[in-house]
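[1] prediction below, plus the sequence it came from.
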Amino acid sequence: MRQALGQFKWPLLFIAAAVLIPVLQLVPMPLDLWKHLPGRSVIAETYILIERDQPPSPLTLTPTATWLSGLSLLPPIAVFLGVLTLSNVERRYLSLLVIAMAVASVFLGLLQLIQGPHSALRFYDITNRTEAVGFFANRNHLAALLYVSALLIGVHLLETLAVARTVHSKRIDANSLALLIGWLTALVIVMAGAMMARSRAGLLLMFIALLGSVSLARADMRLKMLRPGITSAVIGTAIAIPAFLSPLALYRILERFGADSADNLRIPFARNTISAAMAYMPWGSGLGSFVPVYQLFEPTPEMGLTYANHAHNDLLEVWLETGVVGLILVAIVCSWLFRRSLALWNDKAKSGIDLPLRRAAAIALALLLAHSLVDYPLRTTAIATVSAMLAAFLFWPLPDTGWKPRFTAETVSSHKRVACPPPRINVEITL
């Protein structure tokens, strides 16, 4: 236990700080102190207009939304702490589970496109009805799962190559060839899914994920001993797949890079969010308060039939809702990820899938953070829990202490059996 606390001290402290933000935002404050917080004059004036005494108020402007936002942290925290306790083998199985869910999402998205905008397989009322969304409500979130899965598939594909090199130095046997074909097929599926989703950021990040897989191959010491022709053939096939798939969906993809009034709103969203964040410096308006606070700063000409549910830039939204504290935590995460990535890339381990898997997790987290600058994938519970899993991958599991329960099946069977006579029971009956 002491060793676990020492190794995971900093992530546990970070989790405590993240949980403490909504807790402190919900604590009622004395009115004399609360009135000096920036941006609270609107609420104070409202109580004056209705001629009622204002009760002690918390820092957040939306207590219910802040409470729900705090509860939404529980799934990723639970997944992160749970994965920290797993062995390397169990973490590999988890990566396979993510890949399986991504492939299933692609097939579901294909059925959604076939059935059209009113498909019963679209599980949300507010969704992208002309795109494949899989189990999500938003095409961007499906794309996030797919480019993360592409990196994980690349790791397993490279591991298959390395194992084939170890077992058969001069050729690839039938079993390894079947696995290679399987992983390449999975890669084709997730890339086709990204094209069906038509997320512009997702397509760009999928391409970067493929380049990341190539960098994983170049950094793997085991593959450097493999015959260059085999490695080049596999990597070349993986790179050529998008070239063959692109013409099939070229028209639909180019449509997404044309003029789109809804997506062009990201610039005014960002501008208005910055104005709101400056008005609520340095403590923010409270977690979950973006929608009502943004409406206070939205210019009348920009108002329409739709409303901004998020800033489409998580950095700006965190700044608005948590102020300086949130920006500090984001800076800590980015700094830690950069330092951890450098350490993983400088690691010279020559065997095993675990180091490439950690490197892939670091690349995937960097892509998700980059995606968060134009969207909000990490605010989706599914992507948040996958990100928590990837973050836990960056920590080596605790060494096996060798401790076993005192009484197990092995210890019982190893002892000699001793015949024990049944206990004698004396019963006296008095009439």
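    That came through, no problem.
[2] please count neighbours and contacts with C-alpha atoms only from this point.
    Will do.
[3] stretch 276-295: end-to-end distance?
    When the termini of stretch 276-295 are compared using C-alpha to C-alpha, to the nearest Å, they are 10 Å apart.
[4] who touches that stretch?
    Contact with stretch 276-295 is made by 22, 25, 37-39, 59-63, 65-66, 68-70, 272-273, 297, 308-311, 316-317, 319-325, as judged by C-alpha atoms under 8 Å, 6 or more residues apart in numbering.
[5] buried only: go through those for me.
    Buried members of the contacts of stretch 276-295, scored by 16 or more other C-alpha atoms under 10 Å, are 22, 25, 37, 39, 59-63, 65-66, 69-70, 272-273, 308, 310-311, 316-317, 319-325.
[6] those in helices, which ones?
    Judged by DSSP state H, those include 22, 25, 63, 65-66, 69-70, 272-273, 316-317, 319-325 as members of helices.
[7] could you pull out the strands for the chain?
    With DSSP state E, there are no strands along the chain.
[8] which residue is nearest the centroid of it?
    The centre of the chain sits closest to Ser387, judged by C-alpha atoms, centre = their mean, with a distance of 2.5 Å.
[9] wait, that residue sits on Ile363?
    No: Ser387 is beyond contact range of Ile363, at 11.2 Å (criterion: C-alpha atoms under 8 Å).
[10] alright, now check it against this:
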Amino acid sequence: MRNEPGVLVTALIVLACLVGGGGVAYGLANLVLQLAAILMLALNGPTVANFVARGPRGLSLLVLATLALPLLQLIPLPASIWSSLPGRDLLQDSLKAAGGGEWHPLTVSTARTLVSFLGLIAPFTLLALCLRDLSEATLRKAVLAFVGMGLAGVLLGTIQLLGGQGAARIYPETLNPEAMVGFFANRNSTAIFLVCCLLLLCTRPSSRLFSIDWIATASAATLLTVGVILTQSRTGLVLLLLPLGLGLLRGGAALLAGKSSPGSGKGGRMVIGSLLVAATALLGLAAAAGTVPESRFDMVLARFNKSEEQRPAIWEDARFSAERFWPVGAGMGTFDEVFQIDESLENISPRRAGRAHNDYIEIAIEAGAAGFALIALWTCWVLWAAWNGLGRHRRWEALAGTGILLAIALQSLLDYPLRNQTMLCMAAFAIALLAGAGRAGDTKVSPEGARP
């Protein structure tokens, strides 16, 4: 296993897609993925050491800082320190009433912050394994795995639409029969995952018009796009502009260059082809059965006109929580704990908010100034890595990785895309694409990416 990083990367991606789309509410499913990741790290011990010692210095430091944040929040502090931190008054009173409280960590909920740290194990493993072997063969296997699982998600989502209420749903609490969710617990996560798969499709080698590879890629792109539409996710529909723009840019570059690259192996085409046939057949059956009527697309457009939006009310109360715990934060993963205290009576609804529906506000509550410092540092690294990779052989990988991280950053304004294991692994792979595209040993390129 230690000599097959491509196989391990592929296996981890497939497992993340199968069991990692439910978020923190599905701890056992997440545990399966985390134990598999720990096993892979145990069998490839030098991988971690090499990542820390010989990996890209800036990236290694950023990853270690990200892992360290929840761990530092778990270190016990004497009462004279933690009780003086902002927002700890209620916690202090509760611990005193219970007869304890001499030592306590920075976080207000040790269990939730520990879960947040454990959630970083799988994406760290994927990133470390990818950086161990950044060969084109490994990256193509990973791209094929993500795109294949995206198509499988559309296949499963079509079955869900055909079956109606609750049919083939992995996560039963999401029972909206009109929206495709696939392997995820909510439509927004499904939509951004499919958008990311479309961006990854743009990294495939250019093919001759109407060749087998071209038809397979175009068909996969069409099905993934239809999948995004059927999720009825407003952010997903807007984010479709990113793969559309990158695809047009790639196609324009190919036309200008007047050349094509050889396609990938027959095995990959067979996998994608099989999924295409099955998904196309089910979509046709759904249309014939009246499950995808014209009014369904009217419903998608009608979602942009909804006036009963609850997010502004959640943001208003969440900003108060952020101010109460600023600048140290309440601890990673603790939003749902502290928000219940600050939610105003006029904004209370029968459903719990669960999330801030704006990851920047949520990070302000949970991590304070340190969280925003990490966001700023990651942004600087992504911009530097993208610029560094544009003039090299793998510039399309650099653009796809940048597009994935940009899509995540944009959806984070209205949702929480990185709060499930699957999208965390997708983000880790996007970082690996950027790191691989800007390697010092990579060659410069001609306009379409051919080596000189």
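    Thanks, I have it. Given the structure is predicted, the values throughout are model-derived calculations rather than measurements.
[11] quick one: map the residue nearest to the centre of the first structure onto the second structure.
    In the second structure, Ser387 of the first structure lines up with Ala427, judged by TM-score structural alignment.
[12] distance of the nearest residue to its match once chain neighbours are set aside relative to Leu144 of the second structure?
    In this structure, Ala427 of the second structure finds its nearest non-sequential neighbour in Leu405, 6.4 Å apart by C-alpha to C-alpha, 6 or more residues apart in numbering. From Leu405 of the second structure across to Leu144 of the second structure, the span is 19 Å (C-alpha to C-alpha).
[13] could you do Leu155 of the second structure as well?
    For Leu155 of the second structure relative to Leu144 of the second structure (C-alpha to C-alpha), the value is 16 Å.
[14] same question for Arg352 of the second structure.
    From Arg352 of the second structure to Leu144 of the second structure the distance is 38 Å (C-alpha to C-alpha).
[15] who's more crowded, the two?
    Set Arg352 of the second structure next to Leu144 and count neighbours by other C-alpha atoms under 10 Å: Leu144 wins out with 22 against 11.
[16] show me the contacts for that one.
    Gly268.
[17] trace it over to the first structure, please.
    In the first structure, Leu144 of the second structure lands on Leu96 (TM-score structural alignment).
[18] next: Val271 of the second structure.
    The alignment leaves Val271 of the second structure without a partner in the first structure, by TM-score structural alignment.
[19] nearest spatial neighbour of Val271 of the second structure, skipping sequence neighbours?
    Using C-alpha to C-alpha, 6+ apart, the nearest residue to Val271 of the second structure is Gly148, at 7.4 Å.
[20] please list all residues in contact with that neighbour.
    Shown in contact with Gly148 of the second structure (C-alpha under 8 Å, 6+ apart): Val271, Ile272, Leu275.
[21] filter those down to the ones also in contact in the first structure.
    Mapped onto the first structure and checked by both residues aligned by TM-score structural alignment, their matches' C-alpha atoms under 8 Å, the contacts of Gly148 of the second structure keep no contacts at all.
[22] of the residues you listed, select the buried ones using a PyMOL command.
    The PyMOL command for the buried members of those (criterion: 16+ other C-alpha under 10 Å) is given here:
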select buried, resi 272+275
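[23] how about Ile365 of the second structure, what's its match in the first structure?
    By TM-score structural alignment, Ile365 of the second structure lines up with Leu320.
[24] what sits against its match?
    Leu320 of the first structure is in contact with Thr273, Ile274, Ala276, Ala277, Met278, Tyr280, Met281, Gly284, Ser285, Gly286, Phe290, counting by C-alpha under 8 Å, 6+ apart.
[25] and for stretch 417-430 of the second structure, what's in contact with it?
    With C-alpha under 8 Å, 6+ apart as the test, stretch 417-430 of the second structure has contacts from 13, 16-17, 20-24, 30, 119-120, 122-124, 126-127, 130, 188-189, 192-193, 196, 400-402, 404-405, 408, 411.
[26] and for stretch 69-77 of the first structure, what span of the second structure is it aligned with?
    Using TM-score structural alignment, stretch 69-77 of the first structure corresponds to residues 116-124 of the second structure.
[27] distance check, whatever residue of the second structure lines up with Val42 of the first structure against His393 of the second structure.
    With TM-score structural alignment as the criterion, Val42 of the first structure lines up with Leu90 in the second structure. Leu90 of the second structure sits 56 Å away from His393 of the second structure when distances are taken as C-alpha to C-alpha.
[28] more neighbours, these two?
    The residue with more neighbours, out of Leu90 of the second structure and His393, is His393; 23 against 11, by other C-alpha under 10 Å.
[29] thought that one was touching Ala437?
    Yes: contact criterion C-alpha under 8 Å: His393 of the second structure and Ala437 qualify, at 7.3 Å.
[30] which position in the first structure pairs with Asp317 of the second structure?
    Mapped onto the first structure by TM-score structural alignment, Asp317 of the second structure lines up with Asn272.
[31] which bit of the first structure covers stretch 67-75 of the second structure?
    With TM-score structural alignment applied, stretch 67-75 of the second structure matches the range 19-27 in the first structure.
[32] the matching stretch: how far from the chain's middle?
    Distance of stretch 19-27 of the first structure from its chain centroid, counting by C-alpha atoms, centre = their mean, to the nearest Å, is 23 Å.
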